[in-house]
Structures are given as C-alpha cells and as structure tokens.
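In: Could you work out the structure for the sequence below:
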Amino acid sequence: MNREEPQTFLGDFNDVLTEDEKVSIHSQPRIYLETFRRFVDDNGLIDVDLKGSKFTWFSNPRNNIITKKKLDRVMVNWKWMQIYQNAILKASPAVSSDHCALILETQPLVQIKKEFRFEVF
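Out: A predicted model of the protein is given here:
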C-alpha cells in the first residue's frame, strides 16, 4: 500500500476491531481480533469515527436475542486524514438490510493563501 497517497477502504470488513464493537451471547475469538488489528496497524490505517449508531449490523432475533456488531466501517491512512480532517461518517438506520448504510461526508481542508504585506509606520 502506498502511504504517500491518500487511501480509503470502506465496506463490510466482516470482523470487529475490539470486543466492545460486538454485543452477543457468544464471545469473539481472540485470534480474529488480533489478526484484524494487526492488519490495521501494519498498514497504518485509521478507523473513521462513526456518528450515530455504534453498531452497523444486526442479526435477526432468535429467542429475543439480537447480536449487534460494528462490521461496516471506513478506514483511511494518515495522508487522507490530513486532507479531510472535517470528515463525518454517519450510519443510517438498517431498513431493507441487516446492515446500516454508511454516509461519508467530506470537506477537504482548504488553505487560503494570504498575500504578505509589509507596512512601514
């Protein structure tokens, strides 16, 4: 992966980064957490903060038990984050799917060049 160019990875990663990204009666195998975390760290990726819902996937209820996970996310590198510092990631409610749609709003950081003026008093 080229770290000198802005990079974005988004979609269903089908795994969680931390145990608090899952609510279930079944625990997440440690090896899955470690493998995904290592991939993120090795590639210098940053998980864009999700506004609204903490979870992006919901199971069909069985015996009134629902599993919730943050499977869908947007991950970027540092170069991307420098350009889009004001980016906002939102999750819309899951309507016709068991996944929430993610909406990434970006506004590039605009640097205004001010003309330098020297005034003599």
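In: C-alpha only now, for contacts and for neighbours.
Out: Noted.
In: got a list of contacts for the host helix or strand of R38?
Out: If you go by DSSP states H and E, R38 is part of helix 30-42. Outside helix 30-42, the residues that touch it by Cα atoms under 8 Å, 6 or more residues apart in numbering are 15-19, 46.
In: repeat that with 10 Å
Out: Here helix 30-42 makes contact (Cα atoms under 10 Å, 6 or more residues apart in numbering) with 13-19, 44-47, 75-77.
In: I'd like the next helix or strand past that helix.
Out: strand 46-47.
In: what element comes up after that following strand heading to the C-terminus?
Out: Using DSSP H and E, the first helix or strand after strand 46-47 is strand 50-51.
In: just checking, what packs against that next one?
Out: strand 72-76, strand 88-91, strand 102-105 (3 or more Cα pairs under 10 Å, 6 or more residues apart in numbering; DSSP states H and E).
In: So what touches the first one?
Out: For strand 72-76, contacts defined as Cα under 10 Å, 6+ apart pick out 6-16, 40, 43-50, 55-57, 81, 89-91, 99-104.
In: Now do that strand against helix 30-42, angle only.
Out: If you take axes from the mean of the first three to the mean of the last three Cα atoms, to 10 degrees, strand 72-76 sits at 30 degrees to helix 30-42.
In: So P93 versus W57, what's the distance?
Out: 10 Å (Cα to Cα, to the nearest Å).
In: Could you also give me the structure for this next sequence, so I can compare it with the first?
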Amino acid sequence: MPLQNHSFVPSRGRSGGLWLLWDQQVNLKILTKTRFYIQAQVQEPYNTSWVFVCIYGDSAHTLNATIWNSIKEIVRTNEKVCVIGDFNAIIGESEKVGGNPNLNKNNRDFRDFLFDMGLLDLGLKGPAYTWTNRQSASNAIFERLDRAVATAAWSQQFRDAHVNHMPRA
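Out: Predicted coordinates for the structure are as follows:
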C-alpha cells in the first residue's frame, strides 16, 4: 500500500482490532490507543486542528458504557471531533432487520450517548446495513453497526463529508 503512516491495535482472535492509515500529506498525531479506539489529532493548514477517533465497540456490549464515557471526555474537551467505526450498537429499530426487534440496554445507552454529546450522524450512502449474521433467509439479521458521527463544529467545517458504504462483493 502507498500509505506508509499507520497505527494499529491488534485483534483478539476474530474480534476487534483497528488499523488507521494515512498518507504523507495528512499531519496526524496519535494521542491515545486503547483496545477499543485510537484517538488522533489532525492538524489542518492555518493552524486549525481537530480530533479523529477510530472505534471498535465491544461486541459483548459489557464495556461499551466505559468506551462511550471515554469518548464523552474527548468530546467535552475538544470542539471539533469526528468518531468513525463499528460501535456495535444501533440507535433505532429502523437500523435492524430480523431477530429481536426491541432495543436492548446497550442500544438505548448508545442512542442516549449520541444525544447527550450532540453528535451528528454523517449519514450513509449505499447499502443500509453494515453487518449480517450470514444466516439463511428465515434466520438472517442485518444491522447498521458502523457509522461516522461528529460534533456540530466539525460538521460545519467539513460540510461535504459523507460516508460511502460499499456493497459486499
């Protein structure tokens, strides 16, 4: 790959893991790395900067409240923040097909976290669901677990930012 700059958090078996890559033109500094996220500062021309967080939520959901509390602290101390990744949570029944339609505590807590922090969903172009259990039609479950959210200040600076979800090959 032509991207020489990178930072990663190793997976645990078949779960987790993060790999952040950027090219030479991006002035990025890694601030924090944990099992569940990488926090970086991006320095823009004319001395403006913003915080970028790549996240992989806990698939067992037991540590997500702790992860979201860490992200809350990042948002509280930085005006411009963008968080991208697999949150392992949905915000409403419209983001799920199949399985139990009710929102569990993890999903309600995630929705509250986004609302409390004023984080704006950057939307999604492409297929609506980013995860599937890969079961046969009668047992299939589809969910939107991956997303990008940002503070209002970040969204105003990057008005044209959007997420393209590529179809499965």
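In: re the thing from before, what residues of the helix holding R38 of the first structure count as buried?
Out: 36-37, 40 (16 or more other Cα atoms under 10 Å).
In: Out of those residues, which is nearest to I66 of the first structure?
Out: F36 (23.5 Å; Cα to Cα).
In: Helices of the second structure, residue ranges please.
Out: 64-76, 105-117, 152-157 (DSSP state H).
In: Export these to TSV and append columns for distance to G98 of the second structure.
Out: As requested, these are exported to TSV (distance: least, Cα to Cα, whole Å):
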stretch	distance to G98 of the second structure
helix 64-76	23
helix 105-117	16
helix 152-157	33
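In: Could you point out which of these sits nearest Q41 of the second structure?
Out: Closest among these, using Cα to Cα: helix 64-76, at 11.2 Å.
In: Please compute how far that closest one lies from its chain's middle.
Out: Distance of helix 64-76 of the second structure from the chain centroid (Cα atoms, centre = their mean, to the nearest Å) equals 12 Å.
In: quick revisit: the more surrounded of P93 and W57 of the first structure?
Out: When P93 of the first structure is set against W57 and neighbours are counted by other Cα atoms under 10 Å, the residue ahead is W57, at 22 against 16.
In: What lines up with the more buried one in the second structure?
Out: By TM-score structural alignment, W57 of the first structure lines up with W131 in the second structure.
In: any idea how far N63 of the first structure is from the aligned partner of F110 of the second structure in the first structure?
Out: In the first structure, the residue equivalent to F110 of the second structure is F36, according to TM-score structural alignment. Going from F36 of the first structure to N63 of the first structure by Cα to Cα gives 30 Å.
In: And R3 of the first structure, by the same measure?
Out: For R3 of the first structure relative to N63 of the first structure (Cα to Cα), the value is 47 Å.
In: more crowded one of the two?
Out: Legend: neighbour count by other Cα under 10 Å for R3 of the first structure and N63, higher for R3 (13 against 6).
In: Go ahead and confirm that one touches K79.
Out: Yes. Between R3 of the first structure and K79 a contact is recorded at 7.2 Å, counting by Cα atoms under 10 Å.
In: rewinding a little: any chance of JSON lines for the helices and strands packed on strand 50-51 of the first structure, columns mean neighbour count?
Out: Compiled in JSON lines, these are given as follows (neighbours: other Cα atoms under 10 Å):
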{"stretch": "strand 72-76", "mean neighbour count": "21"}
{"stretch": "strand 88-91", "mean neighbour count": "18"}
{"stretch": "strand 102-105", "mean neighbour count": "15"}
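In: Rebuild the ones you listed as JSON lines, extending it with distance to Y32 of the first structure.
Out: Output for these, formatted as JSON lines (distance: least, Cα to Cα, whole Å):
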{"stretch": "strand 72-76", "distance to Y32 of the first structure": "16"}
{"stretch": "strand 88-91", "distance to Y32 of the first structure": "24"}
{"stretch": "strand 102-105", "distance to Y32 of the first structure": "23"}
